[in-house]
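Peer 1: Compute the structure for the input listed below.
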Amino acid sequence: MATHLDLEEQEQIDQLKHFWAQYGNLITWALIVVLGGFAAWNGWNWWQRSQSIKAAALYDEIERAADARDAEKIERALADMKDKFGGTSFAAQGAMLAAQSLFDAGKPDGAKAALSWVADSGSDDSYKAVARLRLAGVHLQAQAYDEALKVLEAPMPEAYAALAADRRGDVLMAQGKADEAKTQYQKAWDAMNERTEYRQLVQVKLAALGVNVAPSPASGVAQ
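Peer 2: Next up is the predicted model:
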């Protein structure tokens, strides 16, 4: 009986050896790939968290400099942010905060540079759209109308299409192109949700151009 068991065990061992000889390398490499991928995933997550923490610290520095109205410190902190953490959302947020602070400090060129960077290099489409709208506004205030319209030519997410049309209307009005401005305001009004408060401002702009879009008392449908 013992001999029979020994022979059976030996046969199983021989089968295992044969299996390992045939598939051992494949199994080993598969384990290496799986474990390596797991380690890489953990390493990537750790790196992302580390980058976010460091980027948040630089954002706080920009915020403190903005509160102190220290334009030079804002520009230095923003340069560090773009250089080291340009791919993070903190970089886009920091750049837009810096742009507003620099504009308020009488440095429109610095504001335009910060907004242009977000519009061209931002990692989030929403931030890029907001940056373009604000950049067009800066050009509008500087009476650089062609530059403002050029900024607004870039494709934007659907959620920002109405605001882009409204901003184009403002630029065209400043150029004295009332009919073209009216078309853009109408496009903005049509695209906005009726519960959006900003829609009322667009309605006022249209009314100033002789366009009545107020709901009809009888039908409730926009005229």
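
Peer 1: Please count neighbours and contacts with C-alpha atoms only from this point.
Peer 2: OK.

Peer 1: Would you map the helices across the protein?
Peer 2: With DSSP state H as the criterion, the chain has helices at 2-67, 71-85, 89-104, 108-121, 125-141, 145-151, 161-174, 178-191, 198-208.

Peer 1: to compare against the first, here's another:
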Amino acid sequence: MAIDDLLDEHEQSERVRSWLRKNGVSIIAGVAIAIGGIAGWQWWQKEHSNSLAGANVQYQAVLKHLQDKDLEQAAKGVKALDEGKANIYADLAALQLAKAQVEAGKNDLALATLRGIKADPEFQPVIEQRIARLLLATGKYDEASKALGGASDSASLEIQGDVLMAQGKRDDARQQYEKALKTLDVAAPQRRLLETKVMDAGGTVTDAAESV
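Peer 2: Here you go, the predicted model:
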């Protein structure tokens, strides 16, 4: 091997050692952080999985209380779920509790249960629709309309139509039903019922299909 090659190798080795001396600490720290990140992620997954498993057990307990018509214990179970991390189980349990409360004639409690749900934004419209339907059923028409806000999805428009029909405003109700039918998928199972509501309000399915 030529002397120049040896010198180049020696020089390169020295440069590597020098670079390691300057950057070794940051490299080790980076590796440690990466390892710590992986360990943290694995810990979070385990904790999240355990949390979901625990919430599922609590949710099943709520369903059992509801099956036994023990609304008081079911309400306590919903509260316990609401204080945990797995809010989807809390939301579902609260919806089931509200349904049972309505069936038991406890509409005020059902309203309080529904209004206490802190749902994710994508789940919130379902809660608002349940509230509006309950208010409609109890004759609180103005509150029912306000509960829907400015929602323009098919279900909300249909409920608005139901509110207007209950108030005797058939023409306004028909317009809401027609808008709802316009936004509803042709294969949706609830389409036939909505078409019937359009006709009951004095419209025709053809008019609804052509309306904007």
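
Peer 1: Tell me how the two chains score on TM-score.
Peer 2: The TM-score (TM-score structural alignment, normalised by the length of the second structure) is 0.87; 208 aligned residues with a Cα RMSD of 2.6 Å.

Peer 1: circling back to that earlier point, would you reformat the helices of the first structure as TSV and include distance to residue 222 of the first structure and mean neighbour count?
Peer 2: Formatted as TSV, those follow (distance: least, Cα to Cα, whole Å; neighbours: other Cα atoms under 10 Å):
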stretch	distance to residue 222 of the first structure	mean neighbour count
helix 2-67	44	13
helix 71-85	46	19
helix 89-104	36	23
helix 108-121	35	21
helix 125-141	27	22
helix 145-151	29	19
helix 161-174	17	22
helix 178-191	9	20
helix 198-208	11	17
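
Peer 1: got JSON lines for the ones you listed, with distance to residue 221 of the first structure too?
Peer 2: Converted to JSON lines, these look like this (distance: least, Cα to Cα, whole Å):
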{"stretch": "helix 2-67", "distance to residue 221 of the first structure": "46"}
{"stretch": "helix 71-85", "distance to residue 221 of the first structure": "49"}
{"stretch": "helix 89-104", "distance to residue 221 of the first structure": "39"}
{"stretch": "helix 108-121", "distance to residue 221 of the first structure": "38"}
{"stretch": "helix 125-141", "distance to residue 221 of the first structure": "30"}
{"stretch": "helix 145-151", "distance to residue 221 of the first structure": "32"}
{"stretch": "helix 161-174", "distance to residue 221 of the first structure": "20"}
{"stretch": "helix 178-191", "distance to residue 221 of the first structure": "12"}
{"stretch": "helix 198-208", "distance to residue 221 of the first structure": "14"}
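
Peer 1: Mind checking these for the one nearest to residue 215 of the first structure?
Peer 2: Nearest to residue 215 of the first structure among the helices of the first structure is helix 198-208; the distance by Cα to Cα comes to 10.9 Å.

Peer 1: correct me, but residue 111 of the first structure touches residue 104?
Peer 2: No - at 9.0 Å, residue 111 of the first structure does not count as touching residue 104 under the criterion of Cα atoms under 8 Å.

Peer 1: Mutual contacts of the two, please.
Peer 2: Counting by Cα atoms under 8 Å, 6 or more residues apart in numbering, residue 111 of the first structure and residue 104 have no common neighbour.

Peer 1: and the most centrally placed residue in the first structure, what does it touch?
Peer 2: Taking Cα atoms, centre = their mean as the criterion, residue 124 is the residue nearest the geometric centre of the first structure, at 2.0 Å. Remark: with contacts taken as Cα under 8 Å, 6+ apart, residue 124 of the first structure is in contact with residue 89.

Peer 1: and the gap between residue 104 of the first structure and residue 212 of the first structure?
Peer 2: Note on residue 104 of the first structure: its distance to residue 212 of the first structure, by Cα to Cα, to the nearest Å, is 36 Å.

Peer 1: Stretch 33-43 of the second structure vs the first structure, average offset?
Peer 2: Stretch 33-43 of the second structure, aligned to the first structure and superposed, deviates on average by 1.4 Å (mean Cα distance after the TM-score superposition for the first structure).

Peer 1: go on, stretch 18-28 of the second structure?
Peer 2: Stretch 18-28 of the second structure sits 1.3 Å off on average (mean Cα distance after the TM-score superposition for the first structure).

Peer 1: Residues touching that stretch, excluding its own?
Peer 2: By Cα under 8 Å, 6+ apart, stretch 18-28 of the second structure touches no other residue.

Peer 1: starting at the chain centroid, how far to it?
Peer 2: In this view, stretch 18-28 of the second structure has its centroid 48 Å away from the chain centroid, taken as Cα atoms, centre = their mean, to the nearest Å.

Peer 1: same deal with stretch 15-32 of the first structure?
Peer 2: 48 Å.

Peer 1: One more: stretch 43-57 of the second structure?
Peer 2: Centroid separation for stretch 43-57 of the second structure versus its chain: 19 Å, with Cα atoms, centre = their mean.

Peer 1: Residue range in the first structure corresponding to it, please.
Peer 2: Under TM-score structural alignment, the counterpart of stretch 43-57 of the second structure in the first structure spans residues 43-57.

Peer 1: swap in stretch 99-112 of the second structure?
Peer 2: Under TM-score structural alignment, the match for stretch 99-112 of the second structure in the first structure covers residues 100-113.

Peer 1: ok, residue 126 of the second structure to residue 104 of the second structure distance?
Peer 2: Remark: distance between residue 126 of the second structure and residue 104 of the second structure (Cα to Cα) = 21 Å.
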